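A.B. asks: This is the structure alone, sequence omitted:
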């Protein structure tokens, strides 16, 4: 009888552990997708002002240290130059591709991930980007009156693009040609997406180099959740510094909305829990698997909120687009999942 047939043998135990890791990883990915797609629900009815006060109100919603925050402060000029619709598509695609590619090919000093079926993994990453393109064509019905706080939809490109940005006014964009605005906006969106996609690079780098005896990180923990405190502390410190800089630019007259603080806190809690599950998914599946799934799925969850709760998305065309997006996301998730098996 071979060792494969002996209960309790190392091969049997390793297979069992791999199965447990895969199960935990995919469950964690599903929970992260649901929470990331729902974390804006608590603040849906509240005006959060301009991009800078929004960033501070949702301190816990930023992904990692300076990477996400540096990307986040480009939102206002992106909206002013190319609109959030095109901007969201560009930075979302580069976010997904950067996170996936950096782990897949071993960029930034990380070790390349070993994937059983690379072709399926490439297909899954590509489908996650395609699903983002489809969401660009989903339109939300926005009430003509903007006086009500309930008039802010959860998932809509059109409404966000038409929202007035208070506080910092990027008048310089008006002095540029349409081509110049488009070039600047696209470049900022690409840079922003790359920064978002690098959110887990420091953790993975430390883990990979922790396996090497000649590295200063030798002996570092290989369990991703051990890095959560540093993750959130970096977010808190960096966002506070950005907010202080914003207050100085605004000459001690920042646009902060008190009614949004408590909902913003609960929104941040949802984000923090989702991030913890993303850490678990990274540990169990690796970032090359979790990134395409977790960056593509939340848009669909937010759309479901818009359809069934807030009644923002209506019409057979929108429903067909969302059905198509769901099928593509599911196909991408399955392709990514089977690439690991």
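C.D. replies: Nice, thanks for sending it over. Computed from a predicted model, the values in this text were never measured in an experiment. Residues are numbered from 1 along each chain as shown.

A.B. asks: alpha carbons only for contacts and neighbour counts from here, please
C.D. replies: Will do.

A.B. asks: Show me the helices in this protein, by range?
C.D. replies: Secondary structure of the chain (DSSP state H): helices at 10-36, 51-57, 65-72, 75-81, 83-105, 118-135, 157-161, 178-197, 201-210, 228-249, 261-285, 287-308, 316-338.

A.B. asks: Just send these back as a markdown table, with mean neighbour count and distance to residue 149 too.
C.D. replies: A markdown table is the format used below for those (neighbours: other Cα atoms under 10 Å; distance: least, Cα to Cα, whole Å):
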| stretch | mean neighbour count | distance to residue 149 |
| --- | --- | --- |
| helix 10-36 | 18 | 22 |
| helix 51-57 | 22 | 16 |
| helix 65-72 | 21 | 24 |
| helix 75-81 | 22 | 21 |
| helix 83-105 | 23 | 20 |
| helix 118-135 | 21 | 24 |
| helix 157-161 | 18 | 13 |
| helix 178-197 | 21 | 29 |
| helix 201-210 | 20 | 38 |
| helix 228-249 | 16 | 24 |
| helix 261-285 | 22 | 14 |
| helix 287-308 | 23 | 16 |
| helix 316-338 | 19 | 24 |
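
A.B. asks: Put this next to the previous one:
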């Protein structure tokens, strides 16, 4: 195995670990409002992009590195941010278990089709053993369904101490409303401030689809985590709601599968320049980090501003809040994973690196839930976890051998 392959697989491991770990800092905190949470998270992502840009920038010559901004990176970052913004709506309409399986299956399937058949202008990648490659993908897809069978025991979120409740809470851990003034129609849960089951069942289809202040969920959170789907009393509205949820889940998977296609276009077109050139092009995959992070932040900020206008002029109430420091740390960890993903794609290629960095983080997230948070308990759940994790490993091994 040559140096590029070793370096590429190390990058893939970094991506899998940090993508799967990125939501751990916020695991035991109520996120309250997902739109605000993801904006704080994207601020952390941008900070890593800026730090890498400053460290790697060529200060002596105009170069395609460091703080150089690639339009393709802005587009790729926008794709990811849009997917991230749509996920809470999918969870609200389908539940996290079904949504997780749909968007991850779509993500992996579309990513493989894009690579195999050269869709969207990419050069097709034909493995030397296509049947083994397809079998590896099937193992990865099947593991998603197996993970969805896990029934976790939810960890208790962190709450403020008794002494801090004696005054109006203004810190990140205090409830959005004081406990002695909380409306009977609302309650504080591990997903933040949400409507009670009775109130949610009576909502119309329009109210469900345009639902503000949904809690945050990410693409790699565990499949059976925290959310309980509340079925509407109106059967027709519930069926339409599921159809809309499925469509949005498929869109989430499509956006996730395409978020690095602009990077591949740049990589295919990039040609290293001479050292004496006015613009120094090195084709280093990490040159793309700042642009991708900037695209994510800009899209997230536009969504945040539109959301604030929606609260101000439509809902006619002030913006809710969300935990800041945990969300920011989530973004920092995610951006470190992005650097590993870009590096692995530069060394291994999209066909090898993308499926691994798509299903691997879900496996890491599950292992965090089982080993650290103790949410996956009992022989049944642990057996399912072991089977699904083994399937991911087998699928990965088959993909490696197929090349």
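C.D. replies: Structure's in. What do you need? What you see is a predicted model; the values in this text were computed from it and never measured.

A.B. asks: TM-score of the superposed pair?
C.D. replies: Put the two chains on top of each other and the TM-score (TM-score structural alignment, normalised by the length of the first structure) is 0.81; 307 aligned residues with a Cα RMSD of 2.9 Å.

A.B. asks: Ok, which of the helices of the first structure comes nearest residue 43 of the first structure?
C.D. replies: helix 261-285 (5.3 Å; Cα to Cα).

A.B. asks: With the second structure overlaid, how far apart is that closest one on average?
C.D. replies: Once fitted to the second structure, helix 261-285 of the first structure is off its aligned match by 1.0 Å on average (mean Cα distance after the TM-score superposition for the first structure).

A.B. asks: Please work out which residues of the second structure line up with that helix.
C.D. replies: Mapped onto the second structure using TM-score structural alignment, helix 261-285 of the first structure covers residues 324-348.

A.B. asks: Can you give me the neighbour number for the closest residue to residue 195 of the second structure other than its chain neighbours?
C.D. replies: Spatial nearest neighbour of residue 195 of the second structure, chain neighbours left out: residue 186 (5.1 Å); criterion: Cα to Cα, 6 or more residues apart in numbering. Here the number of neighbours of residue 186 of the second structure (other Cα atoms under 10 Å) works out to 14.

A.B. asks: Could you find the counterpart of residue 186 of the second structure in the first structure?
C.D. replies: Using TM-score structural alignment, residue 186 of the second structure lines up with nothing in the first structure.

A.B. asks: The one 10 residues further on too?
C.D. replies: Residue-level alignment of residue 196 of the second structure against the first structure, with TM-score structural alignment as criterion, gives no partner residue.

A.B. asks: coming back round to it: can you put the helices of the first structure in a markdown table and add distance to residue 148 of the first structure?
C.D. replies: Shown next, in a markdown table, are the helices of the first structure (distance: least, Cα to Cα, whole Å):
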| stretch | distance to residue 148 of the first structure |
| --- | --- |
| helix 10-36 | 26 |
| helix 51-57 | 19 |
| helix 65-72 | 27 |
| helix 75-81 | 23 |
| helix 83-105 | 22 |
| helix 118-135 | 26 |
| helix 157-161 | 14 |
| helix 178-197 | 30 |
| helix 201-210 | 42 |
| helix 228-249 | 27 |
| helix 261-285 | 17 |
| helix 287-308 | 17 |
| helix 316-338 | 25 |
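
A.B. asks: Can you say which of those helices is nearest to residue 220 of the first structure?
C.D. replies: Comparing the helices of the first structure by Cα to Cα, helix 201-210 comes nearest, at 4.7 Å.

A.B. asks: Can you name the residues that contact the spatially most central residue of the first structure?
C.D. replies: Centroid-nearest residue in the first structure, with Cα atoms, centre = their mean: residue 295, separated by 5.3 Å. Applying Cα atoms under 8 Å, 6 or more residues apart in numbering, we find residue 295 of the first structure in contact with 33, 92, 95, 96, 128.

A.B. asks: gap between it and residue 41 of the first structure?
C.D. replies: To residue 41 of the first structure, residue 295 of the first structure is 18 Å away according to Cα to Cα, to the nearest Å.

A.B. asks: Check residue 188 of the first structure too.
C.D. replies: Remark: distance between residue 188 of the first structure and residue 41 of the first structure (Cα to Cα) = 27 Å.

A.B. asks: again with residue 328 of the first structure
C.D. replies: Residue 328 of the first structure is 25 Å from residue 41 of the first structure, where distance means Cα to Cα.

A.B. asks: Now flag whichever of the contacts of residue 295 of the first structure is closest to residue 300 of the first structure.
C.D. replies: Distances from residue 300 of the first structure to the contacts of residue 295 of the first structure, taken by Cα to Cα, are shortest for residue 33, at 9.0 Å.

A.B. asks: quick one: contacts for the closest one?
C.D. replies: 274, 293, 294, 295, 297, 298, 301.

A.B. asks: what do we get in the second structure for it?
C.D. replies: Under the alignment (TM-score structural alignment), residue 33 of the first structure pairs with residue 16 in the second structure.

A.B. asks: circling back: okay if I get the contacts of residue 33 of the first structure as TSV plus distance to residue 22 of the first structure?
C.D. replies: Formatted as TSV, the contacts of residue 33 of the first structure follow (distance: Cα to Cα, whole Å):
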residue	distance to residue 22 of the first structure
274	18
293	14
294	15
295	18
297	18
298	21
301	23
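
A.B. asks: Show me which of those is closest to residue 29 of the first structure.
C.D. replies: Using Cα to Cα, the contacts of residue 33 of the first structure come closest to residue 29 of the first structure at residue 294, 6.1 Å.

A.B. asks: Now the closest one: closest residue in space that isn't a chain neighbour?
C.D. replies: Closest to residue 294 of the first structure by Cα to Cα, 6+ apart is residue 33, at 5.4 Å.

A.B. asks: No more questions from me, cheers.
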